[in-house]
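**Student:** need a 3D model of the sequence below.
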Amino acid sequence: MESSKLGWCEINLGNLRHNLRELKRIIPVDTKIVPVVKADAYGHGAVEVTQVLLEEGVESFGVFSVEEGIRLREAGISVPILILGPSLHEEVDSVADHDLTPGIFTMEMAQLLSKTAMAKEKKIKVHIKVNTGMWRIGVWVDEAVQFVKEVLELKNLEVEGIFSHLATAYSLDKSYAYEQFRLFCKVIEELNQDGIYIPLRHIASSAAILDLPEMNLDMVRPGISLYGLYPSKMVKRRVELWPVMEFKTRVVYLERVPKGSSVSYGRSFIASKDIIVAVLPVGYAHGYMRTLSNKSEVLIVGRRAKIIGTICMDYSLVDVTDIEEVKINDEVVLFGRQLNERIEVDELADLCGTISYEIVCSVGNRVPRVYIE
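**Tutor:** Have a look, this model is predicted:
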């Protein structure tokens, strides 16, 4: 696909549709699917992604913050939006005004939401976050039952859901995930014994959807899997996922570098022979990580070529000595497919010592998204 940009990401909405349909295939029909579109849909563009998923029958979404929820509301997204992260005290008016559903875990926030809802003569739905061992946010399991009871006493709040998050669902050893699930179910059972039934119980994100189907409960929260990436190499390939994002640029300059010359900052690469170098107008400020310097490869005319020297803020250099047909303006794939060759996001993640999530989320708004079906 042609683009007038120096660097761009192609977002394949057809692949996004495919991934949702694949996940639906293994999720019980009576389990609610709430796609997670936080962090601008993991770098894919939250507004565009939600619009496509709505066409596919999705009825609600999950985001991290109130700010992310408001952005979707301003884009015309009217279905329920669950705030998975913390809400600030100064954001309670926005929660009510934009009909957002906050996750709550402190009585102070619950009381503030209740007060605000009464003043506005509205009812605010909430989901209660339970800490089962992740130790980020959430009311601790031993205190969760009493917390729920106290929240139920507050006016103009509706406890629609209760949820937790698994720390090791993507690992081979899932014993800790099973312990977290046991603790979560214990809270639910104690509530049920007291006659309290919360409609939406949820703990499963992508890894648990794929590997731990018994944890689907009333609702699941697929994130990375929607975007065509598996949570880790350890999870089962129960569905066929197609990557949604491809990161591309072009050759803007070709130069002959004589033997013994160094390229880029720090002289980390010195040519052992005369070489031809292609200059790419993409660097770490675009999200192509500096830790890939002298490690990664790119695709040019369907062939792999090595990144040489230190990746700069705005430039990367590639040795194309063995690819005679390279021309200025040729498309270059940083990750994605070109002809019969492919560079996977996981390949770059391994080289960086990180995970696929970070690779796609790091491609910032300096890089325009081009949407294709």
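**Student:** going by C-alpha atoms from here, please, whenever you check contacts or count neighbours.
**Tutor:** OK.
**Student:** I'd say residue 290 and residue 308 touch.
**Tutor:** No - shown here, residue 290 and residue 308 do not form a contact pair, counting by Cα atoms under 8 Å, at 11.4 Å.
**Student:** wait, what's in contact with the residue nearest the centre of the chain?
**Tutor:** Central residue of the chain (Cα atoms, centre = their mean): residue 42, 3.3 Å from the mean position. Going by Cα atoms under 8 Å, 6 or more residues apart in numbering, residue 42 touches 224, 227, 357, 360, 361.
**Student:** from residue 85, how far off is the second one?
**Tutor:** In this case it means residue 227. Look at residue 227 and residue 85: by Cα to Cα, to the nearest Å, they are 21 Å apart.
**Student:** got it, and the first one?
**Tutor:** Here the criterion is Cα to Cα. By it, residue 224 lies 17 Å from residue 85.
**Student:** then the third one?
**Tutor:** Distance check for residue 357 against residue 85: by Cα to Cα, it reads 18 Å.
**Student:** likewise residue 67?
**Tutor:** For residue 67, the distance to residue 85 - Cα to Cα - is 11 Å.
**Student:** okay, now residue 173: neighbour count?
**Tutor:** A count of nearby residues for residue 173, using other Cα atoms under 10 Å, gives 11.
**Student:** next up, for comparison:
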Amino acid sequence: MRSLNRVTISRSALEHNYGVCRQLAGDAAIMPLVKADGYGHGQVDCARIFAEQGAAAFGVAEVVEGVRMRQAGITQPILVLAGTVPQALAPLVEADLTPVLVDPFLVPELSRLAGKLGKIVEVHIKLDAGMGRQGMLPEEFATTVRAVQQAEHLRLAGVMAHFPMADDRQSSNSADVLRTFVDTTGQLRQLIPGKCCLHLANSGGLFYVAGARLDMVRPGIALYGYYPDGRAGRATAEPPFLRPAMRFATQVLQVRQVPAEKGLGYSHLHVTARPATIAVLPVGYDDGYLRSLSNRASVLINGKRAPVVGRVSMNLTLVDVTGLGAVRPGDEVVLLGRQGEEEITADEIAAWMDTISYEVLCLFGNLNDRELVA
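**Tutor:** Below you'll find the model as predicted:
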């Protein structure tokens, strides 16, 4: 028996979105980000699909994610983007993962473990070129490069940084970050012989920042069908358009006729102004459908929008289906995605939640039964 709440992920949409990113990337390699369980879309399934499309590497946040992918048979390089700790170095080396060093602290122990296992570990260095969150400042860069260069069992394979404002096309920040990154990594020509992969562009960098492709790009949200600047990006996009890959649906649990001036749910946050037909849905904040959607969201029933009324609770949500025709228990209700000619996107839900599409997708995808479909 399965839950009434069902998330489906479209393989064809994921393949299409990879193709859009491939076209924009030009000659640059593509490293899909599959951290956070593939932004809620299923880390291993997404990695397999993107590998079939030619992905050069994958990005995860933690060592445990990379180990899981190796156990699933993923053979491409897997970069652990958020850094790591001494306790996680042994499984990292054993699984042939690629650590991203945020400072030189781990270099000696990482090299020792690599030597003990008879391996040469490729590493990438994270430069803080303006993100202000993690990595080393430009003035610390050369010291860390030399530390890696002098480590017997390590090899510097790449340098990365991150854009903090690439989703804001009007900001000059991205040009500044790109300039800092290019100027700082220019020191590599004197420090390191041979090829070193330079990568900076996330989805925003790929779509909106000229000159940011470099050797490799790291799309995340775009692969799952959403523009980094949300509804503004979708409104101004040119074909080929990204296609949302996730759909979240449930079923009507009960249909009730209630009189005017009837308080509904916790705190009676909604009081009916007229006699109303109310559908009860078996979904709530336990499923990622947050309380902030109370009296704000809409769902699709019979191809039409029905407003959420009253407080979203842990496992139940009420919607007003007055005037929408016959609605019965078991009827499909779409919370995210298309039904008929209508569509509710993660960007729209994000606006109701006062957040971004990334969080919506992670919540829905990670908290509900999920199935990969064509």
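**Student:** could you get me the TM-score between them?
**Tutor:** Overlay of the two chains. TM-score (TM-score structural alignment, normalised by the length of structure 1): 0.96; 370 aligned residues with a Cα RMSD of 1.5 Å.
**Student:** in which helix or strand does the aligned partner of residue 85 of structure 1 in structure 2 reside?
**Tutor:** Using TM-score structural alignment, the partner of residue 85 of structure 1 in structure 2 is residue 82. Under DSSP states H and E, no helix or strand contains residue 82 of structure 2.
**Student:** in a helix, residue 249 of structure 1, correct?
**Tutor:** No - counting by DSSP: H, G, I helix; E, B strand; the rest coil, residue 249 of structure 1 is not found in a helix; it is strand.
**Student:** report how many residues lie close to it.
**Tutor:** Residues lying near residue 249 of structure 1 (other Cα under 10 Å) number 21.
**Student:** kindly report the same for the one 10 residues further on.
**Tutor:** When neighbours are defined as other Cα under 10 Å, residue 259 of structure 1 has 12 of them.
**Student:** got it, and residue 265 of structure 2?
**Tutor:** Neighbour number of residue 265 of structure 2 under other Cα under 10 Å is 17.
**Student:** same check on residue 191 of structure 1?
**Tutor:** Residue 191 of structure 1 is flanked by 18 other residues according to other Cα under 10 Å.
**Student:** is it true that residue 22 of structure 1 lies in a strand?
**Tutor:** No - in this structure, residue 22 of structure 1 is helix, not part of a strand, as judged by three-state DSSP.
**Student:** touching, residue 255 of structure 2 and residue 326? I think so.
**Tutor:** No - Residue 255 of structure 2 is beyond contact range of residue 326, at 10.0 Å (criterion: Cα under 8 Å).
**Student:** which of those two has more residues huddled nearby?
**Tutor:** Ranked by neighbour count (other Cα under 10 Å), residue 255 of structure 2 and residue 326 place residue 255 first, with 18 against 10.
**Student:** three-state assignment of that one?
**Tutor:** Going by three-state DSSP: residue 255 of structure 2 is strand.
**Student:** try the one 5 residues further on
**Tutor:** Following three-state DSSP, residue 260 of structure 2 is assigned to coil.
**Student:** what residues are up against the closest residue in space to residue 68 of structure 1 that isn't next to it in sequence?
**Tutor:** In space, and not counting its chain neighbours, residue 68 of structure 1 is closest to residue 38: 7.0 Å by Cα to Cα, 6 or more residues apart in numbering. Going by Cα under 8 Å, 6+ apart, residue 38 of structure 1 touches 46, 62, 63, 64, 65, 68.
**Student:** packing partners of the lengthiest helix in structure 1?
**Tutor:** Using DSSP state H, we find that the single longest helix of structure 1 is helix 175-193. On a contact count with 3 or more Cα pairs under 8 Å, 6 or more residues apart in numbering; DSSP states H and E, helix 175-193 of structure 1 meets helix 141-152.
**Student:** please redo it, this time with the cut-off set to 10 Å
**Tutor:** strand 124-131, helix 141-152, strand 157-163, strand 200-202 (3 or more Cα pairs under 10 Å, 6 or more residues apart in numbering; DSSP states H and E).
**Student:** if we can go back for a sec, separation between the match of residue 85 of structure 1 and residue 329 of structure 2?
**Tutor:** Relative to residue 329 of structure 2, residue 82 of structure 2 is positioned 46 Å away (Cα to Cα).
**Student:** of these two, give the one with the bigger neighbour count.
**Tutor:** Each of residue 82 of structure 2 and residue 329 has its neighbours counted (other Cα under 10 Å); residue 82 has more, 17 against 13.
**Student:** distance of the residue nearest to that one when sequence neighbours are not counted from residue 331 of structure 2?
**Tutor:** The spatially closest residue to residue 82 of structure 2, leaving aside those adjacent along the chain, is residue 61, at 5.0 Å (Cα to Cα, 6+ apart). According to Cα to Cα, residue 61 of structure 2 and residue 331 of structure 2 sit 39 Å apart.
**Student:** same thing with residue 213 of structure 2?
**Tutor:** 47 Å.
**Student:** repeat that for residue 82 of structure 2.
**Tutor:** Using Cα to Cα, residue 82 of structure 2 is found at 43 Å from residue 331 of structure 2.
**Student:** ok, now residue 118 of structure 2?
**Tutor:** With Cα to Cα as the criterion, residue 118 of structure 2 and residue 331 of structure 2 are 60 Å apart.
**Student:** neighbour-wise, which of these two wins?
**Tutor:** Shown here are residue 118 of structure 2 and residue 331; by other Cα under 10 Å, residue 331 has more neighbours (15 against 10).
**Student:** follow-up on the earlier one: among the contacts of residue 38 of structure 1, which two are most distant?
**Tutor:** Taking Cα to Cα as the measure, the contacts of residue 38 of structure 1 span a maximum distance of 12.9 Å, between 46 and 65.
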